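> Sequence unavailable; structure follows:
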């Protein structure tokens, strides 16, 4: 049996059984190494030797988590939420129901997109923004499944396509892992390659508006919401904006999310927008928030190192190529579905890339795919499953905000709708991009 196939199957089965993904990766790597004839010591040496490749990404995630928490404590997110709620309430008494709905949808979409790139606070805005407007949504009889899809779109599409904030981390992972697997690419090529798959997400969002357009009634319950009375100094607002600009500028100039996040934190720290007494606790809290993903990244690199050490990647590629007989269309479709299964099991598109790149890159080269087509294949396969996975932040976040009154089911009202709305179009548009466009 092929050791690579065995390792991936073991890792997938354990992940789908809700075994911690770090342990699943370690066990899968060990089984794969032993299957290939490596000793336990050789397998462990290969595994530990590969861990360092994930250190940069893990540190990027940790610093960005610290930066996100620091920003959230300045009061700026609360000010944005208050401004949005005032706009919604000011239109709430109007008879123009369509206008009110459009305003709510647009504001939720903007906040979700900004949370990934412009103001990288990830899902932290959802518990602040969504519960206060549930009453308005109930009055408008808006299907909450549509809101879940809107939020998921904003949480996923930006990192796929835009090379800033979380997008910089995702795209750096793609470039790094493809390089380690034998195909060096430029970071600047990734947005070009991911343009068509991103259009698939747009198509899915439009489809969500069609699928969940009908009114849906909910019981009007009083939702316990924290009263947002924010007193933020003007200087804090100014320095927070400067910190965001500094983080973005430094990241662009250095191509380093580590440098960008550090620059933003330094501005907040030196300016006093981040209180020095609280700084250590807040930054530690932010790093802890991202620690799990960081450990998954590091472990996945060890897993990939063992996969390469087995020497079975080449045989798997040759066997797959022979089985597919050069049928690029079927091969691409199969690889996209594998990416979907892996991400669904792990719950992290970021952690999926190191796992699939070691196999997909050699196979893509064997099939004669161009570098841009290979980027689209890896990037899309990694993002597939983020929408729809019960363990993904992109589904857990929306559910946390929409289910505060107990009327929104995580699986049937968030996971299933987002799976249908986005994973099906992503497979289709990713396949078109790889096979026909690039």
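Received it, and whenever you're ready, just let me know what you need. This structure is a prediction, so every number in the text was calculated from the model and none was measured. Numbers count the residues shown, from 1 in each chain.

> CA only for contacts and neighbour counts going forward, please
Noted.

> who's in contact with the helix or strand that contains residue 264?
When secondary structure is defined using DSSP states H and E, the element that contains residue 264 is helix 257-271. Counting by C-alpha atoms under 8 Å, 6 or more residues apart in numbering, the neighbours of helix 257-271 from elsewhere in the structure are 59-60, 63-64, 66-67, 70, 165, 168-169, 239-240, 242-251, 274-276, 279.

> A further structure is provided below for comparison with the first:
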């Protein structure tokens, strides 16, 4: 039983590396997990389908955010940003990548559209990337950084949700800690992500990368760039900004991405920033843009349910707790983080991983003598590990959705592998050292 997580995560990873569609890879891993736990195929499929409901709200929010992003794109306000990037950063590869990382960071708190902005903003820039001979793997690392680092380090937007989940996991299992202390604790693994970003931008992917040998149609991207240079601020843009603010306010008030996205869409129609007759087209394009990602998240939820309900995760942690030398804090911290990596890279959701591991980690950390602050570091880092690099994570699916608009960016080798290497290794090291020091 304890090997189910390891075996099925390896199966999913190997299939993905072989360029098998990630949805098929998750389904196969789920079937293997069910069969290894003693269930038959029928029961496994039934549990998988039931488990998909665990991410229904997330999937719906992605669809609505996709429609909201399409509506924003329809007004042309994103061309203003493209215009600035083209004018100011053409020829400045490093600044371009860092600027995109900054824009992605804003999508997690100031304008909480999460990954929905990527398929709108990135495709018009692809031609520019090629002209600059910019390595798209650097852009993938920058976007993933912006999607993950803010929720780890900043207690606002998605970060507030993440850190509250960590806090609830600690408090509900017998440890008392304030939200401010959790925020301070998460700055340590967050610093590791900053190091990973700098390595990717200034060392690993600094050199030119020429993709001109591939045959591809870039007419749409060229037209979008040409249009961006003529864009000016209009009444539509003003109402779009109002809609974005309304979406942010509703999301914070209701703590619901669905409510926020729906409010933003309704404001776009009420203020006639987008003609109401376009509603069918906008929703359809939003589904087309975000539908695959939403379905991958549903499939990942079904897989995660099988791992949880069959006791595979519990068994893995219990076996690890009985390993020789686990009473050593240095060794124990490393093992706990490694388990978090395996679980999250399989489930694909840091937010969904925290409640699973907190109940198991807290008693082990108390017994081993870890402080509440160090325990927060371990649990938060263990949950964040694997988000970058996971084939089923929105932190990797989002960048690929934009960078592969012209068919020249591979999800596994150009997004998952680079982000796995540049973020999971620093997260593991910084989380490990932080837990030992505090």
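Everything's here; your move. Owing to the predicted nature of the structure, the values given are computational and were not obtained by experimental measurement.

> Now the TM-score, please.
Once the chains are laid over each other, their TM-score by TM-score structural alignment, normalised by the length of structure 1 reads 0.74; 413 aligned residues with a C-alpha RMSD of 4.4 Å.

> Check the offset of the helix holding residue 264 of structure 1 from the chain's centre.
23 Å (C-alpha atoms, centre = their mean, to the nearest Å).

> Next secondary structure after it?
The C-terminal neighbour of helix 257-271 of structure 1 among helices and strands, as given by DSSP H and E, is helix 276-310.

> tally of neighbours for residue 199 of structure 2?
The number of residues packed around residue 199 of structure 2, counting by other C-alpha atoms under 10 Å, is 16.

> ok, so what distance separates it from residue 30 of structure 2?
Relative to residue 30 of structure 2, residue 199 of structure 2 is positioned 35 Å away (criterion: C-alpha to C-alpha, to the nearest Å).

> now do residue 113 of structure 2
Per C-alpha to C-alpha, residue 113 of structure 2 is found 30 Å from residue 30 of structure 2.

> swap in residue 169 of structure 2?
Taken as C-alpha to C-alpha, the spacing of residue 169 of structure 2 relative to residue 30 of structure 2 amounts to 26 Å.

> between these two, who's got more neighbours?
For the pair residue 169 of structure 2 and residue 30, the greater number of neighbours falls to residue 30 (28 against 24), based on other C-alpha under 10 Å.

> just checking, that one touches residue 46?
No: in this structure, residue 30 of structure 2 is not within contact of residue 46 by C-alpha atoms under 8 Å, at 11.2 Å.

> residues touching residue 181 of structure 1, list them.
Applying C-alpha under 8 Å, 6+ apart, the residues contacting residue 181 of structure 1 are 357, 358, 361, 362.

> how near is it to residue 169 of structure 1?
18 Å.

> mind checking the SS state of residue 177 of structure 2?
Remark: residue 177 of structure 2 carries the secondary structure label coil [criterion: DSSP: H, G, I helix; E, B strand; the rest coil].

> Who are the contact partners of it?
Counting by C-alpha under 8 Å, 6+ apart, residue 177 of structure 2 makes contact with 167, 170, 171, 372, 373.

> what about the last one, how many neighbours?
What it means is residue 373 of structure 2. Residue 373 of structure 2 has 20 neighbouring residues, counting by other C-alpha under 10 Å.

> Wait, it touches residue 183, no?
No: taking C-alpha under 8 Å as the contact criterion, residue 373 of structure 2 and residue 183 are not neighbours in contact, 10.1 Å apart.

> residues contacting residue 64 of structure 1?
Residue 64 of structure 1 is in contact with 120, 165, 257, 258, 261, 286, 287, counting by C-alpha under 8 Å, 6+ apart.

> redo that, cut-off 6 Å
The contact partners of residue 64 of structure 1, by C-alpha atoms under 6 Å, 6 or more residues apart in numbering, come to residue 261.

> and it, what element?
Residue 64 of structure 1 belongs to helix 55-72 when assigned by DSSP H and E.

> Quick one: the helices in the stretch 51-200 of structure 2, in order.
Using DSSP state H, counting those that start in this stretch, the helices found in the stretch 51-200 of structure 2 span residues 56-75, 77-89, 93-106, 118-121, 126-132, 136-153, 158-171, 179-199.

> who does the fourth one touch, helix- and strand-wise?
Taking 3 or more C-alpha pairs under 6 Å, 6 or more residues apart in numbering; DSSP states H and E as contact, the helices and strands that helix 118-121 of structure 2 lies on are helix 394-403.

> Could you name the helices and strands sitting against the helix it packs on?
Applying 3+ C-alpha pairs under 6 Å, 6+ apart, we find helix 394-403 of structure 2 packed against helix 118-121, helix 136-153.

> could you give the angle of it to helix 93-106?
Helix 394-403 of structure 2 runs at 130 degrees relative to helix 93-106, counting by axes from the mean of the first three to the mean of the last three C-alpha atoms, to 10 degrees.

> Off-centre distance for the helix or strand that helix 394-403 of structure 2 is followed by?
Along the chain past helix 394-403 of structure 2, the next helix or strand (assigned with DSSP H and E) turns out to be helix 417-419. Here helix 417-419 of structure 2 is found 13 Å from its chain centre; the criterion is C-alpha atoms, centre = their mean.

> Average separation of helix 417-419 of structure 2 from the aligned part of structure 1, please.
Here the mean offset of helix 417-419 of structure 2 against structure 1 after fitting is 4.4 Å, by mean C-alpha distance after the TM-score superposition for structure 1.

> Mind listing residues that contact that helix?
By C-alpha under 6 Å, 6+ apart, the residues outside helix 417-419 of structure 2 that reach it are 141, 388, 389.
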